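*Asks:* below are the sequence and a predicted model for it; my questions follow.
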Amino acid sequence: MSLTRSIANTQSPNFYAEMGELIASSGHADFAAHMLHLVDKWVPIHLVDLSEWTLDELRNRVLDIKLLGSAGQTQDLPPPLPLNSMDDHPLLREMLGMQDPLLIQLKAKAKSAYLRGTSHPCNLVSRQGNRRCVISFYRPPTHRGFSLAELSFLKCLSDTLLPLIECHAQSLRQAPHADVEPAHTLLEQSQLQREFYKRLSLGDITLSAREQEVCLGLLTGGTVPQMAEKLSVKNSSIETYLKRAAAKLGVSGRHGLAKWMIGV
């Protein structure tokens, strides 16, 4: 798959419908599954692990690792390692002292407990103080490693995925003992609407009812003709609502709207 084709595909309504579902599932048990489904369509992977590392940077040690979710072919994988053995983890060396978000590809090694057996790993890492939120993508050993084009695409996608995992981690910290059930479609839409209105309130932004409908329609994968039919107006009217809303939000296009939703 070419990088150009991958980026072009992310402008499709389906991509933004899936991105809307991922945003809505933040803090829920199926967040990792939604991320796997989204990424696997453009960069084939068989497993995603989400974790939050707390580091002692002065002593080059791992203080804590919280698992934030996992999805994919997780059967027959080695059990988690003791925390004290993680001080030698190759990922730790890369994360110590980092300032900006990183994409870290580690070489697969036979029978490596650190790297999920012989899978090809790729990690997206963000930093907040001494915490590191880590998205780990894996590809089976029977497949080739990640190409430069695929790594570039994942790096581009990290601008959206890393703020999302930070929100997911924060939600889990606020409700660590909550029994979380997988979100169904209507619940996902309701959650997305709540997050949308919350973001408007925080930014003290006022949109008209039609502008709100059109923005939510975009976030759930709607097209201009579909929204025009639903609202019984012309396509040009939908475009006008979009332009007005984008100007008030300070964004451009679906990708900008998705980033605005997660506070980027």
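*Replies:* Structure received.
*Asks:* switch to C-alpha atoms for all contacts and neighbour counts from now on
*Replies:* Noted.
*Asks:* quick check, central residue of this structure?
*Replies:* Leu161 (2.9 Å; Cα atoms, centre = their mean).
*Asks:* just the element for that one, please.
*Replies:* Using DSSP states H and E, Leu161 maps to helix 148-174.
*Asks:* swap in Arg59?
*Replies:* Counting by DSSP H and E, Arg59 is found in no helix or strand.
*Asks:* and for it, the neighbour number?
*Replies:* 8 (other Cα atoms under 10 Å).
*Asks:* next helix or strand past the longest strand belonging to the chain?
*Replies:* Taking DSSP state E as the criterion, the chain has its longest strand at strand 61-72. Tracing the chain past strand 61-72, the next element assigned as helix or strand by DSSP H and E is helix 90-95.
*Asks:* who touches that next one?
*Replies:* Val62, Met86, Ile104, Leu106, Val125, Arg132 (Cα atoms under 8 Å, 6 or more residues apart in numbering).
*Asks:* could you give me the PyMOL syntax to select whichever of those residues are buried?
*Replies:* The PyMOL command for the buried members of the contacts of helix 90-95 (criterion: 16 or more other Cα atoms under 10 Å) is given here:
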select buried, resi 62+86+104+125+132
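*Asks:* picking that back up, can you give the distance of the helix holding Leu161 from its chain's centre?
*Replies:* 4 Å (Cα atoms, centre = their mean, to the nearest Å).
*Asks:* same deal with stretch 88-104?
*Replies:* On Cα atoms, centre = their mean, the centre of stretch 88-104 falls 19 Å from that of its chain.
*Asks:* hmm, Arg131 is touching Ser51, no?
*Replies:* No: Arg131 is beyond contact range of Ser51, at 10.3 Å (criterion: Cα atoms under 8 Å).
*Asks:* in addition, the following structure is provided for comparison:
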Amino acid sequence: MLYDPQFHTDTDSFPLSFKTLGRVIEAVGTPDFVPRLTLLLNEIVPLNVVHIERSRVDRSKPTGFRCEWIGSSGVGMDTSVISDVMTLYYDRFYDSDPLFAGIRGKLGTMLVVRDIGAIPPGEFRQRLFDEALIAHECVLARGTAHAQDSIALERALDAPPFTLAEMNRFRQVSEFLFPLLELHASTSAAKRVAHPTSFLHPLAQFDARIAADHIRLSKREYEICAHLITGRTVPEAAEIIGVRVGTAESYVKRAFAKLGVRTKRDLIAWGQTCHGLLTL
């Protein structure tokens, strides 16, 4: 994760349609704001998904902040998938997200790049990035004494990483984007507020059992098991991770041998029998 609050800025020109900007300003406080902002950002930095959030100081919360999801939109991505992923994120993962833990409460403008490839195998990576086919993310945040606003840009697996030049353009436009975002957030209802829940998805149960039993699965063995647990077939899992079906089947056999299970149903049940794990 690259964190650089003093990110370089210059006066290089970048593509920006003032007509598009006008449409964003016109949409402040309406449901059209995030989709129009996404189109504007896509002119500056090609992207697939945009997420907008606001965190306000709230000492009654475990993190000291009340996190509000303002909205998300996409370019060439299924909006229902984006919505499902973000609903899951704010219900389950926001409080433990290392990226935001590193910038929460900091003052000024910050640009952070998440190294998705370095995220350890587990439900967080599997459900928020691997299954959503997201490979690259950078977050621009601005914090004051009372709140922090952030704009996250994401790219799909078939897109290249964000370049320094692209991130520099993204950083430059923050001076007029964040005032618009703050005005919109103050005049419209949040789509969702982070509410951690005690419910554990079968994949989270599986992760807990692996940790408790100190079992070592290879990256591919874990990925295959994770896809099976979340309802994929072996051929579907093979296509997602980019291997032949026969190769995927060999991963299944090796993983099942280590876990002492024979079927997908056994695999799910195995994770649910972790001692001390409470599921509500």
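*Replies:* Structure received. Note that the structure is predicted; figures quoted are calculated from it, not measured.
*Asks:* what's the TM-score here?
*Replies:* The TM-score (TM-score structural alignment, normalised by the length of the first structure) is 0.55; 169 aligned residues with a Cα RMSD of 3.1 Å.
*Asks:* quick revisit: now the longest strand of the first structure against helix 148-174, angle please.
*Replies:* 110 degrees (axes from the mean of the first three to the mean of the last three Cα atoms, to 10 degrees).
*Asks:* buried residues in strand 61-72 of the first structure, which are they?
*Replies:* Neighbour count says strand 61-72 of the first structure has Arg61, Val62, Leu63, Ile65, Leu68, Gly69, Ser70, Ala71 buried, by 16+ other Cα under 10 Å.
*Asks:* run through who's touching stretch 66-78 of the first structure.
*Replies:* With Cα under 8 Å, 6+ apart, stretch 66-78 of the first structure has contacts from 29-33, 36, 46-53, 113, 116-117, 168-169, 172.
*Asks:* what do you get if the cut-off is 7 Å, keeping everything else the same?
*Replies:* Residues outside stretch 66-78 of the first structure that contact it (Cα atoms under 7 Å, 6 or more residues apart in numbering): 32-33, 36, 46-53, 113, 116, 169.
*Asks:* swap in stretch 51-62 of the first structure?
*Replies:* Residues contacting stretch 51-62 of the first structure (Cα under 7 Å, 6+ apart): 63-68, 86-87, 96, 130-135.
*Asks:* so how many other residues sit close to the aligned partner of Asn48 of the second structure in the first structure?
*Replies:* Alignment note (TM-score structural alignment): Asn48 of the second structure maps to His46 of the first structure. Other residues near His46 of the first structure come to 16 when the count uses other Cα under 10 Å.
*Asks:* His46 of the first structure and Ala108 of the first structure: what is the separation?
*Replies:* When distance is defined by Cα to Cα, to the nearest Å, His46 of the first structure is 15 Å away from Ala108 of the first structure.
*Asks:* show the end-to-end separation of stretch 94-108 of the first structure, please.
*Replies:* End-to-end for stretch 94-108 of the first structure, by Cα to Cα: 16 Å.
*Asks:* got the buried residues for that stretch?
*Replies:* Within stretch 94-108 of the first structure, judged by 16+ other Cα under 10 Å, the buried ones are Met95, Leu96, Pro101, Leu102, Leu103, Ile104, Gln105, Ala108.
*Asks:* check stretch 241-254 of the second structure too.
*Replies:* Counting neighbours by 16+ other Cα under 10 Å, the buried set in stretch 241-254 of the second structure is Ala248, Glu249, Tyr251, Val252.
*Asks:* these in helices, which ones?
*Replies:* Counting by DSSP state H, these place Ala248, Glu249, Tyr251, Val252 in helices.
*Asks:* before we move on, the earlier item: in TSV: the contacts of stretch 66-78 of the first structure, plus distance to Cys156 of the first structure.
*Replies:* Below are these laid out as TSV (distance: Cα to Cα, whole Å):
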residue	distance to Cys156 of the first structure
Ala32	19
Ala33	20
Leu36	16
His46	20
Leu47	20
Val48	18
Asp49	19
Leu50	18
Ser51	20
Glu52	21
Trp53	23
Ala113	29
Arg116	25
Ala169	21
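*Asks:* from these, list just the buried residues.
*Replies:* Buried, going by 16+ other Cα under 10 Å: 32-33, 36, 46-53, 116, 169, out of those.
*Asks:* need the helices for the stretch 101-250 of the first structure, in chain order.
*Replies:* 148-174, 185-202, 209-219, 224-231, 235-249 (DSSP state H, counting those that start in this stretch).
*Asks:* mind checking how far the equivalent of Leu153 of the second structure over in the first structure is from Ile45 of the first structure?
*Replies:* Using TM-score structural alignment, the equivalent of Leu153 of the second structure in the first structure is Phe137. Using Cα to Cα, we find Phe137 of the first structure at a distance of 7 Å from Ile45 of the first structure.
*Asks:* same question, Thr4 of the first structure
*Replies:* On the measure of Cα to Cα, Thr4 of the first structure and Ile45 of the first structure end up 19 Å apart.
*Asks:* and the ones in helices among the buried residues of stretch 241-254 of the second structure, which is closest to Gly22 of the second structure?
*Replies:* Relative to Gly22 of the second structure, the closest of these is Ala248; by Cα to Cα it sits at 50.6 Å.
*Asks:* hmm, Glu236 and the closest one touching each other?
*Replies:* No: under the criterion of Cα atoms under 7 Å, Ala248 of the second structure makes no contact with Glu236, lying 9.8 Å away.
*Asks:* can you pull the residues that touch both of those two?
*Replies:* Common neighbours of Ala248 of the second structure and Glu236 (criterion: Cα under 7 Å, 6+ apart): none identified.
*Asks:* ok so, going back, format the buried residues of strand 61-72 of the first structure as CSV; extra columns: distance to Thr142 of the first structure.
*Replies:* Listed next are the buried residues of strand 61-72 of the first structure as CSV, based on distance: Cα to Cα, whole Å:
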residue, distance to Thr142 of the first structure
Arg61, 33
Val62, 32
Leu63, 34
Ile65, 29
Leu68, 27
Gly69, 25
Ser70, 21
Ala71, 19
